[in-house]
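> prediction below, plus the sequence it came from.
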Amino acid sequence: MNKYTLAGSLAFVVVILDQLTKIAVRDKMVLWASETIIPGYFNLVHVVNRGAAFGFLNSADISWQRMFFIVVTFAAMGAVALLLKSTSETDRLQVAGLGCILGGAVGNLIDRVLYHEVTDFLDFYIGSYHWPAFNVADIAICIGAFILIISMYRRKK
């Protein structure tokens, strides 16, 4: 399997998983609902975010953030494509990381284009401290970034 097929396949799987889970949440849970799964640690929630990670620019009174994040996402996708082009065919780790990042970016882009906001539903917390809610696309982006760091570290050796 060449690097483009691998990255594209991973991105495709991420987008499908991301969109299926978001559809399930939108269909089964009322907006702003919360369902306790592990008391004191984990809830399924149905929240939306017009901004980026950690609620950055998540405000209804900012009219330009949707277009801003769409443009930023396309720029990130272009950067991923350039990195993929320059990646060695044998560096499967870097290719996998780029595929995960691409899939996550596309998953959240679909939400921004169709709904003008991103659906988040995983809510981890300890006591009253809550990590910001996130989704499968966010997980893929973080895992992809972590894989890229590992790949770069291994190449330095």
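Noted; the coordinates are in hand.
> rest of the way, CA atoms for contacts and neighbours
Fine.
> please enumerate the strands of this protein.
34-38, 42-49, 118-126, 129-130 (DSSP state E).
> out of the ones you listed, nearest to Met152?
Proximity to Met152, assessed across the strands of the chain by CA to CA, is greatest for strand 118-126 (29.5 Å).
> in the lengthiest helix in the chain, which residues are buried?
For the chain, the helix that runs over the most residues, judged by DSSP state H, is helix 3-28. Neighbour-count burial for helix 3-28, counted by 16 or more other CA atoms under 10 Å, picks out 3-4, 6-12, 14-15, 18-19, 21-22, 25-26.
> do the same with stretch 39-51
Quick answer for stretch 39-51 (16+ other CA under 10 Å): Phe42, Asn43, Leu44, Val45, His46, Val47, Val48, Asn49, Arg50, Gly51.
> so who does the residue nearest to the first one when sequence neighbours are not counted touch?
Read it as Phe42. Spatially, and ignoring its direct neighbours in sequence, Phe42 is nearest to Phe124 (4.5 Å; CA to CA, 6 or more residues apart in numbering). By CA atoms under 8 Å, 6 or more residues apart in numbering, Phe124 lies in contact with Tyr41, Phe42, Asn43, His130, Trp131, Pro132, Ala133.
> below is an additional structure, to be compared with the one above:
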Amino acid sequence: MYRFRLIQRKPLLAAFLIASLIFLLDQFTKMQVVQNLYLGQRNELTVFFNLVHVRNYGAAFSFLSEAGGWQRWFLTIISAFASMVIVYWIKKSDEKKYLETLSLIIILGGALGNFYDRLILGYVIDFLDFHWSGVHFPAFNIADTAITIGAILFIADNLIFNRYAKEESGES
């Protein structure tokens, strides 16, 4: 496919460009939150969505957020290691598996956004707050969204699309 040519031919360049865009968008939105909402502020935008300004000292869903401080460096090291592994996978990726490569690039952009926050600030800034019938999903950010979208694409490509391609080609 023409639109994936850069990913197929120069996966590291594509990774740098796309991951950088995700990282910059993530950091820009977090900067806007810090400049326009005080810590703890909640602005209701719709009946199911708020903008909030919260600090997450832990991982996803605030896991380890009250662990006493050691989690900052633990999660920072894990993020750095995961990012290096993802770059290695991108470098070694099969040029025909462009969706898998794209999914890894998207995950990398999100991982770098949260890695930067943990390294520099000691916490991750979360601001997207969805809720329904009094139940709030944990607040998250653009980096978290990228990681989730990338993971969904990765799973879909490896479980659904690859199986469909094998069935089409007659492989089992």
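Received it, and whenever you're ready, just let me know what you need. Bear in mind the structure is a predicted one, so any value in this text is a computation, not a measurement.
> could you get me the TM-score between them?
Superposed pair, TM-score by TM-score structural alignment, normalised by the length of the first structure: 0.94. Supporting alignment: 155 aligned residues with a CA RMSD of 1.1 Å.
> circling back: show me what the residue nearest to Phe42 of the first structure aligns to in the second structure.
For Phe124 of the first structure, the aligned position in the second structure is occupied by Phe130, per TM-score structural alignment.
> now the spatially most central residue of the second structure, nearest residue through space, not along the chain?
By CA atoms, centre = their mean, the second structure has its centre lying nearest to Ile147, at 2.5 Å. Counting by CA to CA, 6+ apart, Ile147 of the second structure lies nearest to Ile107, which is 4.3 Å off, once chain neighbours are set aside.
> again with Gly104 of the first structure
Per CA to CA, 6+ apart, closest to Gly104 of the first structure is Ala137, 3.8 Å.
> mind listing what the aligned partner of that neighbour in the second structure touches?
Aligning on TM-score structural alignment places Ala137 of the first structure opposite Ala143 in the second structure. By CA under 8 Å, 6+ apart, the contact set of Ala143 of the second structure is Ile22, Phe23, Asp26, Gly109, Gly110, Ala111, Leu112, Gly113, Asn114.
> can you tell me how far the equivalent of the fifth one over in the first structure sits from Ala140 of the first structure?
If I follow you right, that is Gly110 of the second structure. Counting by TM-score structural alignment, Gly110 of the second structure lines up with Gly104 in the first structure. To Ala140 of the first structure, Gly104 of the first structure is 5 Å away according to CA to CA, to the nearest Å.
> can you pull the residues that touch both of the two?
Val14.
> dump the strands of the first structure to CSV, plus distance to Phe56 of the first structure.
Listed next are the strands of the first structure as CSV, based on distance: least, CA to CA, whole Å:
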stretch, distance to Phe56 of the first structure
strand 34-38, 22
strand 42-49, 9
strand 118-126, 13
strand 129-130, 16
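> nearest to Ala76 of the first structure, out of those?
Here strand 118-126 is closest among those (CA to CA), at 17.1 Å.
> just to revisit the earlier point, and the longest helix of the first structure, which stretch of the second structure?
So helix 3-28 of the first structure sits over residues 11-36 in the second structure, by TM-score structural alignment.
> show me what contacts Ala146 of the second structure?
Contacts of Ala146 of the second structure (CA under 8 Å, 6+ apart): Ile22, Ile106, Ile107, Gly109, Gly110.
> repeat that with 10 Å
19, 22-23, 26, 103, 105-111, 113, 152 (CA atoms under 10 Å, 6 or more residues apart in numbering).
> which of these fall in helices?
Per DSSP H, the contacts of Ala146 of the second structure map to helices at 19, 22-23, 26, 103, 105-111, 113, 152.
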